[in-house]
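K.L.:
Below: sequence and its predicted model.
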Amino acid sequence: MTEAKSNRTVCWGRIFPQIQWTQEQKAQWKAEHKAFKERCQPIFDQVQQSLIKTYYNWYMAVEPESGEYFINKNALGVAHKAHEKYPNARLHVFRINETGVCGSV
């Protein structure tokens, strides 16, 4: 017996309202994000080579104020571990590999 599929569509705009940003707001967000990453990058660069052998393709969350970092096999795990110690801190997550990022273009 085949099941009938619903033809009902979800209006995502009601569930996830769209945020309308101006070009200035987008540029400001990008600049802040870039500046934050530049604060975290030296910490990642400092330990990358020693961690890459043991923890290749694991995730590393960096808290730049303390210079502390956390590692875990998955991104949610590393974020959870970091937020346990620093609940209100902003973190940057890197992938422990040659580039520090996930995926490819």
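P.N.:
Thanks, I have the structure now.

K.L.:
going forward, measure contacts between C-alpha atoms and count neighbours the same way
P.N.:
Noted.

K.L.:
Centre-most residue in the protein?
P.N.:
Central residue of the chain (C-alpha atoms, centre = their mean): V93, 4.7 Å from the mean position.

K.L.:
and here's the other structure:
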Amino acid sequence: MTQVSQPRRSRILPPSAITPEELNHRREQSDMLAMQCRVVFNRLREQLIETHYNWFIAIDPDSENYLIDPTLIGLSQQIRHSYSDTDVKLTIFRLNDTGTCGRLWV
């Protein structure tokens, strides 16, 4: 009997070239952006939650401009239309009690 060998499966993509220091730096920037946007969100939520409950909101922390839409797809289209020529970082929340866009499993 002959044994049929199977090729060993490997990753499709090469390993990431990002250093741990760069990864930590990116996480810190992301956390800082989230904190800045959360402050603006908490201020806006009180005004908008009554008339736009469960709508999605995207916030630019630098200018404090925001976009709202009842669907995530609609909000994505608004973002592309409004910010197509700039490199801007926004955070998306949901206008509800927690601001969470998805389900949290505990």
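P.N.:
Cool, got the structure. Fair warning: this is a prediction, and the values are worked out from it, not measured in the lab.

K.L.:
and the residue nearest to the centre of structure 1, how far is that from R14 of structure 1?
P.N.:
Distance, V93 of structure 1 to R14 of structure 1, by C-alpha to C-alpha, to the nearest Å: 30 Å.

K.L.:
next one: N57 of structure 1
P.N.:
N57 of structure 1 is 37 Å from R14 of structure 1, by C-alpha to C-alpha.

K.L.:
which one of these two has more residues nearby?
P.N.:
The neighbour count for N57 of structure 1 versus R14, taken as other C-alpha atoms under 10 Å, is higher for N57 (20 against 8).

K.L.:
residues in contact with the more buried one?
P.N.:
73, 95-97 (C-alpha atoms under 8 Å, 6 or more residues apart in numbering).

K.L.:
Please tell me how far whatever residue of structure 2 lines up with it sits from A34 of structure 2.
P.N.:
Using TM-score structural alignment, the equivalent of N57 of structure 1 in structure 2 is N54. Counting by C-alpha to C-alpha, the gap from N54 of structure 2 to A34 of structure 2 is 19 Å.

K.L.:
before we move on, what about T51 of structure 2?
P.N.:
Distance, T51 of structure 2 to A34 of structure 2, using C-alpha to C-alpha: 24 Å.

K.L.:
Just the helices from structure 1, written as ranges.
P.N.:
Remark: helices assigned in structure 1 by DSSP state H are 12-15, 23-52, 75-85.

K.L.:
most packed of those?
P.N.:
Of the helices of structure 1, the one with the most neighbours on average (mean count of other C-alpha atoms under 10 Å) is helix 75-85, at a mean of 16.

K.L.:
residues in structure 2 aligned with that helix?
P.N.:
The alignment of helix 75-85 of structure 1 onto structure 2 (TM-score structural alignment) covers residues 72-82.

K.L.:
now the matching stretch, how far from the chain's geometric center?
P.N.:
13 Å (C-alpha atoms, centre = their mean, to the nearest Å).
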